[in-house]
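[1] sharing a sequence plus its predicted fold:
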Amino acid sequence: MSSDRPSLSDLKQALKDVTDPADPRLDSLAADSRKGAQQLLGQIKRRLAKAAAAEAAFQHRLHYERPFWEQGQLVAGIDEVGRGPLAGPVVTSAVILPPDFDIPLVNDSKQLTPKERERLYPLILAQAQAVSIGIGSPQLIDQLNIYQATRVAMQRAVLGLGLAPQHLIVDAMQIPVDLPQTRLIKGDAKSASVAAASIVAKVYRDHLMATYDHLYPGYGFAQNAGYGTAEHLAGLADRGVTPIHRKTFSPVQKIIANKSRS
């Protein structure tokens, strides 16, 4: 017995571009009694619900930026990565997003996979009005301490922007610049600007540590980004301290002390 109904594979192909829950094609699908058609309808509804939730969360992450945008002001989000590692710099980023910024997946970099961060990185650079990187070297960290070196690196990121922001949104810290600042705990999960800065800083630093892995092999910098993993600690014990190690951080400090005693 022949049927004018399209095959389920044809339906799946035809409906893959549905973005609106009110799309009339979904009414036709709902009227299709085939089990496969109902399963497809369920899949589409779940996909649309997930997309709607992601969009709502993204709009919420623009909550802190909107009042400044409505006044025509530039607002920069600032975040850091690399306060905890034993090696490499602390890296900060400042990002000024436009009011029409539209990359819903931009979120706290720690909630994203490396692949997602790599994909979002060039999209952020393309849409942002200005992006800047601030570096706090291992030497600066040893000289000042990690907290103060991070503040200096954030200051460098803000001053390096090609545009002058009127307000800063910062992840928990106070930056030594003469600008009003909104300080948020876990700001990278609450503000799209801070989230964008967290992604830029993280990808930039990961690339930098992968380069250091070639310069100083045997520590696993490409995989551990300078954190004190078993591979890194074994490399320290076998090969000693490199110029990018933070000499005031405990495991590194102990190796230097042991070497000076021997």
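    Structure's in. What do you need?
[2] only C-alpha atoms for contact and neighbour calcs from this point on.
    Noted.
[3] how about the secondary structure of Val170?
    Following DSSP: H, G, I helix; E, B strand; the rest coil, we place Val170 in the strand state.
[4] quickly note the distance from it to Lys190.
    From Val170 across to Lys190, the span is 11 Å (CA to CA, to the nearest Å).
[5] equivalent analysis for Asn224, please.
    27 Å.
[6] still on that earlier bit, give me the common contacts of Val170 and Lys190.
    Between them, Val170 and Lys190 have Leu184 as joint contacts when contacts are counted by CA atoms under 8 Å, 6 or more residues apart in numbering.
[7] structure B:
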Amino acid sequence: MLINNYHTGLIEAGCDEAGRGCLAGAVFAAAVILPPNYVNADLNDSKQLSEKRRYVLRDTIERDAVAWAVGVVTPEEIDEINILNASILAMHRALDQLTTRPEAVIVDGNRFKPYGSLPSVTIVKGDGKYLSIAAASILAKTYRDDYMKRLAEEYPQYDWKGNKGYPTKKHRDAIRQFGATPYHRRTFNLLGDTQLEFEFEE
């Protein structure tokens, strides 16, 4: 079972991002503050859950959370500041929108920049260890998936409904055939080596 809090006794926000490894689309991040002593045995890293289960849990998180928010950084901004900085900026933007101000921040991964004067800690695979990070991973993933499905209606040939912008063979073949769209990240290796495909989140 995942743990509720890292900073015991503080109002703590968990943060995670989605879409960092994609060739197209914005990067999304979420920040979630859960109630003290919150328990939910169903919460887990979003990558370990089915798509249907993620959306069910999104409703539960939004209902139960003390506060939650989603931040977005556009492909143009990603190209300007790089994907690491963009991922962190998306988390900061999510934190900015929280209606309850956190007293500490915990972040999935190993890189983060200070958010004001708040204490923060990075936790590798934190979305499989802490409830608030797992909740943030589910919100970031589902809201980004919704966004990519909308873009797929505009550009169906890239299979964004299926690959969500990740560098699959079908996605790269479409780039070769049709070129890049305004939603592609121009600083990324869009064509890459088709023998070395990235894993993408179902």
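    That came through fine. Remember, predicted model here, so these are calculated numbers, not experimental data.
[8] where does the TM-score land?
    A TM-score of 0.90 describes the superposed chains when it is computed by TM-score structural alignment, normalised by the length of the second structure; 191 aligned residues with a CA RMSD of 1.6 Å.
[9] can you tell me the closest non-neighbouring residue to the aligned partner of Ile11 of the second structure in the first structure?
    Pairing criterion TM-score structural alignment: the partner of Ile11 of the second structure within the first structure is identified as Leu74. With sequence-adjacent residues excluded and distances taken as CA to CA, 6 or more residues apart in numbering, Leu74 of the first structure is closest to Pro165, at 4.7 Å.
[10] count of residues packed around the aligned partner of the one you found in the second structure?
    Aligned against the second structure by TM-score structural alignment, Pro165 of the first structure finds its counterpart in Pro102. Under the neighbour criterion other CA atoms under 10 Å, Pro102 of the second structure is assigned a count of 19.
[11] ok, now how distant is the spatially most distant residue from the centre of the second structure from Asp159 of the second structure?
    Going by CA atoms, centre = their mean, the residue of the second structure most distant from its centre is Gln177, 29.1 Å out. As judged by CA to CA, Gln177 of the second structure and Asp159 of the second structure stand 13 Å apart.
[12] follow-up on the earlier one: who's more crowded, Val170 and Lys190 of the first structure?
    A direct count of neighbours by other CA under 10 Å for Val170 of the first structure and Lys190 places Val170 higher, at 27 against 21.
[13] test my guess that that one contacts Glu80.
    No - at 9.5 Å, Val170 of the first structure and Glu80 do not qualify as touching, with contact defined as CA atoms under 8 Å.
[14] could you report the neighbour count for Ala94 of the second structure?
    The tally of other residues near Ala94 of the second structure (other CA under 10 Å) stands at 24.
[15] my guess is the match of Ile11 of the second structure contacts His167. True?
    Yes - contact between Leu74 of the first structure and His167 holds when scored by CA under 8 Å: they sit 6.8 Å apart.
[16] got any residues that touch both of those two?
    In contact with both Leu74 of the first structure and His167: Phe68, using CA under 8 Å, 6+ apart.
[17] trace Lys52 of the second structure over to the first structure, please.
    In the superposition onto the first structure, Lys52 of the second structure corresponds to Lys115 when matched by TM-score structural alignment.
[18] same thing with Ile88 of the second structure?
    Residue-level alignment of Ile88 of the second structure against the first structure, with TM-score structural alignment as criterion, gives Arg151.
[19] for its match, give its distance to Ala234 of the first structure.
    Look at Arg151 of the first structure and Ala234 of the first structure: by CA to CA, they are 31 Å apart.
[20] sweet, I'm off.
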